[in-house]
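# just need the structure, nothing else, for what follows:
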Amino acid sequence: MGCYCDYDMPSVYVQTTPRARKEHRCAECGSKIEAGQQYERTFGVWDGSADQIKTCLQCVEMRDFVKAHVPCFCWEHHNLHECCIETAREYSREAPGLLFGTYRRSIRRVTRAAA
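Below you'll find the model as predicted:
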């Protein structure tokens, strides 16, 4: 059985993990990405509009944690935190520890963003 996500896929989608040459803000949690830190940079074209999204590695780790437990994990940029929590709640019975692990990563993300 294939995976189905209820949104349009981008026509172009490229992810890289460069080191920041200057300070950036994470598009997911708003925390600082300091110069010298690695981060995920995504370039995509959605409905003809190009966007570049910078994501800190803590948010990437939370996304990857949920994806490791839920292979058909549908998420969207700029809404990653809510997608992770919602999916973890939905699959918490089938994947013991998923919800706790997601909350733990979420709290670390929120704490970091407040700093």
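
# from now on I want contacts and neighbour counts done on CA atoms only, so please keep to that.
Fine.

# OK, contacts around the closest residue in space to Ile53 that isn't next to it in sequence?
Distances taken as CA to CA, 6 or more residues apart in numbering put Thr42 closest to Ile53, at 5.0 Å, once the chain neighbours are dropped. By CA atoms under 8 Å, 6 or more residues apart in numbering, the contact set of Thr42 is Tyr13, Val14, Gln15, Thr16, Gln52, Ile53, Lys54.

# how about this one, so we can line them up?
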Amino acid sequence: MGACACEGENLDILSSKVITARKAHKCSECGKEIRSGENYQKFVGVTSEGMFESKMCLFCYNVVKDLRSMGYCVVFDGLWNLVEQIERGDV
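Predicted coordinates:
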């Protein structure tokens, strides 16, 4: 899929797809419950620390896509910290 290097973090996304939840999950970014029957974005990848899996609600995923299109580097589990930094004018 592609590699991303943000703030020294090497990340290779192996799979990224929209899934319909068969059971409840928790969004890795905002913590919202992803209910059974809802769609979510699932990522599987590898970092220098090993394999990872991330489940993201579609709202957070769309915010990530928008920020990346504006040139921001968004790391997993760091979306809302980045949004706060942007709002404060720190980045």
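
# need the TM-score between these chains.
Overlay of the two chains. TM-score (TM-score structural alignment, normalised by the length of structure 2): 0.78; 86 aligned residues with a CA RMSD of 2.1 Å.

# pretty sure the residue nearest to Ile53 of structure 1 sits in a strand.
Yes - counting by DSSP: H, G, I helix; E, B strand; the rest coil, Thr42 of structure 1 is found in a strand.

# run a quick neighbour tally on the closest residue to Thr20 of structure 2 other than its chain neighbours.
In this structure, Thr20 of structure 2 finds its nearest non-sequential neighbour in Asn39, 4.3 Å apart by CA to CA, 6+ apart. As a burial measure, Asn39 of structure 2 scores 16 neighbours (other CA atoms under 10 Å).

# and Asn39 of structure 2, how far is that from Leu67 of structure 2?
To Leu67 of structure 2, Asn39 of structure 2 is 21 Å away according to CA to CA, to the nearest Å.

# also Cys30 of structure 2?
In terms of CA to CA, Cys30 of structure 2 sits 16 Å off from Leu67 of structure 2.

# how about the nearest residue to Gly44 of structure 1 once chain neighbours are set aside, what does it touch?
Spatial nearest neighbour of Gly44 of structure 1, chain neighbours left out: Tyr13 (4.4 Å); criterion: CA to CA, 6+ apart. By CA under 8 Å, 6+ apart, the residues touching Tyr13 of structure 1 are Thr42, Phe43, Gly44, Val45.

# which among these end up buried?
Thr42, Phe43, Gly44 (16 or more other CA atoms under 10 Å).

# run the contacts of Tyr13 of structure 1 past structure 2 and keep the common ones.
Retained in structure 2 by both residues aligned by TM-score structural alignment, their matches' CA atoms under 8 Å are the following of those: Thr42, Phe43, Gly44, Val45.

# can you tell me which helix in structure 2 is longest?
Identified as the longest helix of structure 2 according to DSSP state H is helix 58-69.
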